[in-house]
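Visitor: the sequence and its predicted three-dimensional model are supplied below.
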Amino acid sequence: MQAMVAGVLGAGGRLFVGVSVGAATAVAELAFLGWAALVALVELIRGRQAVGIERPARHLVEVERRRIAAFLPGGAAVEHLDDYPGRRAVAYLGVRWLVGLLGGFVALLFLYGLVTGAVWARDLFVGRSGALIVSAQVVGGLVLLFLAVQGFLGVAALDRWLAGRMLAPSDRARYERRISELAASRAGVVAAVDAERRRIERDLHDGVQQRLVALGLLLGQARRGTDDRARSDDLIRQAHDEARQILADLRDVAWRAYPADLDNLGLAEALARVAERGGGPVAVDCQVGRLPTAVETAAYFVVSEAVTNAAKHAPGSRVTVSVVPAARGVRVTVTDDGPGGADPAGGGLAGLARRAAALDGSFTVDSPAGGPTTVTAELPCA
């Protein structure tokens, strides 16, 4: 019960602070709009277009976004509204000051009610008012309190709606941005596929092909050396070893292209194989079951590439792999305690970023000098 009361009081306090701060920012916005109107008028007289007013407008809008997200209920929805033009910021401030002053008026009424309630309580305790008058005052005070609370909630809802309405991109802007993202994602996927083909060709040419040539030479020598039985047996033994190594190399190439265990046994088993082949201590914590094939594939390659990079650039470092459910789907995190300094624009990491973008996911690399390096991918499962 006490926890619930404390929670209600805390939420009410944040709401009061948020609306009160909004009233103060409304005054600042009115001052800005007056200055902007004066600048625009002067520039109009000079026959020039007004410049220099959009940047301060964006600063004021950012203050409003942070205030709404921090203090108003449901305000977290405006945190992502950061891609708006400067003109829209000026238009938003041109309307928003009305909401701020309305919130200030409600806050003043609330404070006036508190002072009046304190006076009523004093009169009750000193016996200046009768029971009937005090009862009427209490009922009236409760009604005013209810109206004040509704006023705060209404101002908060109006503030939140106005920000979402005027700062959110238009349908056309959203479509254009989405088309650009899809075009970039498609180009990235094509580039990643081409890079993977080149890597496979290089592995086959420099590894398997060279061993096949050596195998052919050994078999040819064994075939010609029929007079020396021991020599022939040694050549055949070397050829057998080469054949086994060729088979292992082919399995490695096939595994890097697409691991069969991913389809047969699932993501957890495939990541366990990555840990075994990681070349160092790798701890895997996979807390998800079967996922859509595209998501499992992307998650696998994120882990595989990150573990390979850690073994290559930070040999001996301890690697921790975490695959956990997230709000939109699954979150993949790979951390190593190496020296850091990983380049997100490098070929391997850039390819992973394109792979995540192709699924409408996100990919980040945090690798300060001195470490640790953390690779995180958010992959939606819709």
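Guide: It's in.
Visitor: only C-alpha atoms for contact and neighbour calcs from this point on.
Guide: OK.
Visitor: show residues contacting stretch 312-323.
Guide: 280-288, 303, 307, 310-311, 330-339 (Cα atoms under 8 Å, 6 or more residues apart in numbering).
Visitor: those in strands, which ones?
Guide: Mapping those onto strands (DSSP state E) picks out 282-286, 330-336.
Visitor: redo these as a markdown table? Include neighbour count and distance to Gly351.
Guide: A markdown table is the format used below for the ones in strands among the contacts of stretch 312-323 (neighbours: other Cα atoms under 10 Å; distance: Cα to Cα, whole Å):
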| residue | neighbour count | distance to Gly351 |
| --- | --- | --- |
| Val282 | 20 | 22 |
| Ala283 | 17 | 24 |
| Val284 | 18 | 22 |
| Asp285 | 14 | 24 |
| Cys286 | 17 | 23 |
| Val330 | 22 | 19 |
| Arg331 | 21 | 18 |
| Val332 | 22 | 16 |
| Thr333 | 23 | 16 |
| Val334 | 25 | 16 |
| Thr335 | 26 | 18 |
| Asp336 | 26 | 20 |
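Visitor: would you turn these into CSV with distance to Ser129?
Guide: Shown next, in CSV, are those (distance: Cα to Cα, whole Å):
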residue, distance to Ser129
Val282, 77
Ala283, 74
Val284, 73
Asp285, 70
Cys286, 70
Val330, 65
Arg331, 65
Val332, 68
Thr333, 68
Val334, 71
Thr335, 70
Asp336, 73
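Visitor: another structure for you, compare them:
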Amino acid sequence: MPPLVPPLRGGVGPAAEGLRLLRAVVLGTVTALLDVVFLLLALPFAGHPAVRGTARRLAVIEARRLRLDPAALDLGTDRPDGRELRYLAARVPVGVLGGLVLTLLVYGVGVAVTLVWSWGRGLPFDGMTPSVPLLAYLLLGGVVLLFLDLSGLAGVHALERRLAVRMLGPDPADALRRRITELAESRAGVLEAVDSERRRIERDLHDGLQQRLVALSMLVGRARRGRSELLAQAHEEAQQALAELREVAWRVYPSGLDSLGLADALAGVAERSGVPVKVVCELSVRPPMAVQTASYFVVSEAVTNAAKHARATAITVEVRERDTMVVVCVRDDGLGGASAAGGGLSGLARRVAALDGRLRVDSPPGGPTTITAELPCG
């Protein structure tokens, strides 16, 4: 399930985050008043689909204001249980509370500005003239009140987020059952992918390498009977057999990942490809070995498919970091029409799903084809 709270973007400081929080509370106060008007007008028609649709759209607006994912809150479909209307009714008091806290903040800032303006011009304020004890008292009291007010704003914002997640989010038991189902499907997919890979390796060994070794044995036998001109042909067959054996071994597990790392292993894929491949690998730290292995196989399978089936003339491979994920993107200028349900790509999807990742295939007829794998590292 996608996260309900998206991670903060890099470079966002406390001041910027505080301004976002203040803006969210201000907008929450305004939308609370609008929600009151909507509820008064809509409650007599609560069961009408149009009312439910409007309530859902208002709930989506509130989720985005609170930086929550509407898809994770299951706000994309019509639910006849009236959960959105109950949420809008429940958040009205919280929005009004936020308005009261904002009013206290504005009043306190106004009093402080008026006090400084009056004393700056040498005028008494409410019968008070500045002195050191009075200034120290007002400064200490103002800092404490400002801290309490800002804490109230943060508390209102946190309360609104928890209320939205609690009332709009999926039922915990349903989410747990869905997660168990996903894990069971992922486990079955991994087992199927392993069996499919074993069958492919056996087929490569039987149909390719075994036949070549038989031919090599026959050539050596004929050469021993005095036909020395066959030794050169036997040597060539041996070199091709070694190349095929190395290729099969790399399909089983790319041993270069252990010593060279993902970038060099992908460079090897580009060198062995019959189509020009540009590789861009920008990773600040080395991902877990399982993520590197899955990334390698995604690139290897996508490059092979583009060269064999899509008639591509250029392929671009990009491996980058995004938050806590490694994103692998392979693009080619081939004919397109690749299907995620195909044998090779479906196996990749199962391999990626085993790591709780996602594989997307965008391949319209006529091309281009883009295969994107998102692999979590956390």
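Guide: Now that the structure is in, tell me what you want to look at. No experiment lies behind these values; they were computed from the predicted model shown.
Visitor: can you calculate the TM-score here?
Guide: Put the two chains on top of each other and the TM-score (TM-score structural alignment, normalised by the length of the second structure) is 0.74; 353 aligned residues with a Cα RMSD of 4.0 Å.
Visitor: what's the end-to-end length of stretch 326-345 of the first structure?
Guide: End-to-end distance of stretch 326-345 of the first structure (Cα to Cα, to the nearest Å): 26 Å.
Visitor: equivalent analysis for stretch 277-292 of the second structure, please.
Guide: One end of stretch 277-292 of the second structure to the other measures 19 Å (Cα to Cα).
Visitor: hmm, who's touching that stretch?
Guide: Stretch 277-292 of the second structure has contacts (Cα under 8 Å, 6+ apart) with 257, 261-263, 266-267, 270-271, 314-321, 326, 355, 375-377.
Visitor: from the chain's centre, how far out does that stretch sit?
Guide: 16 Å (Cα atoms, centre = their mean, to the nearest Å).
Visitor: stretch 60-67 of the first structure now?
Guide: Distance of stretch 60-67 of the first structure from the chain centroid (Cα atoms, centre = their mean) equals 20 Å.
Visitor: and for stretch 356-363 of the first structure?
Guide: 10 Å.
Visitor: what range in the second structure matches that stretch?
Guide: Aligned by TM-score structural alignment, stretch 356-363 of the first structure falls on residues 352-359 of the second structure.
Visitor: residue ranges for the helices of the stretch 51-200 of the second structure, please.
Guide: Using DSSP state H, counting those that start in this stretch, the helices of the stretch 51-200 of the second structure run over 83-120, 132-168, 172-204.
Visitor: the counterpart of Val30 of the second structure in the first structure is in what secondary structure piece?
Guide: By TM-score structural alignment, Val30 of the second structure lines up with Ala24 in the first structure. Per DSSP states H and E, Ala24 of the first structure falls inside helix 2-45.
Visitor: just the angle between that helix and helix 86-126, please?
Guide: 140 degrees (axes from the mean of the first three to the mean of the last three Cα atoms, to 10 degrees).
Visitor: how many degrees apart are helix 2-45 of the first structure and helix 131-167 in direction?
Guide: Counting by the same axes, to 10 degrees, helix 2-45 of the first structure lies at 50 degrees to helix 131-167.
Visitor: does anything pack onto helix 2-45 of the first structure? Which helices or strands?
Guide: helix 54-71, helix 86-126, helix 131-167 (3 or more Cα pairs under 8 Å, 6 or more residues apart in numbering; DSSP states H and E).
Visitor: kindly reformat those as TSV and extend each row with mean neighbour count and distance to His240 of the first structure.
Guide: Formatted as TSV, those follow (neighbours: other Cα atoms under 10 Å; distance: least, Cα to Cα, whole Å):
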stretch	mean neighbour count	distance to His240 of the first structure
helix 54-71	19	68
helix 86-126	17	72
helix 131-167	16	70
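Visitor: out of those, nearest to Pro368 of the first structure?
Guide: Nearest to Pro368 of the first structure, of all those, is helix 54-71, at 27.4 Å by Cα to Cα.
Visitor: quick check: angle from that closest one to helix 2-45?
Guide: On the basis of the same axes, to 10 degrees, helix 54-71 of the first structure is oriented at 170 degrees to helix 2-45.
Visitor: need the contact partners of helix 54-71 of the first structure.
Guide: By Cα under 8 Å, 6+ apart, helix 54-71 of the first structure touches 14-15, 17-18, 21-22, 25, 29, 32, 75-79, 86-87, 89-90, 92-93, 159-160, 163.
Visitor: now stretch 191-201 of the second structure
Guide: 248, 251-252, 347, 350-351.
Visitor: next, the mean deviation of it compared to the first structure.
Guide: Taken over the aligned residues, the distance from stretch 191-201 of the second structure to the first structure averages 2.9 Å (mean Cα distance after the TM-score superposition for the first structure).
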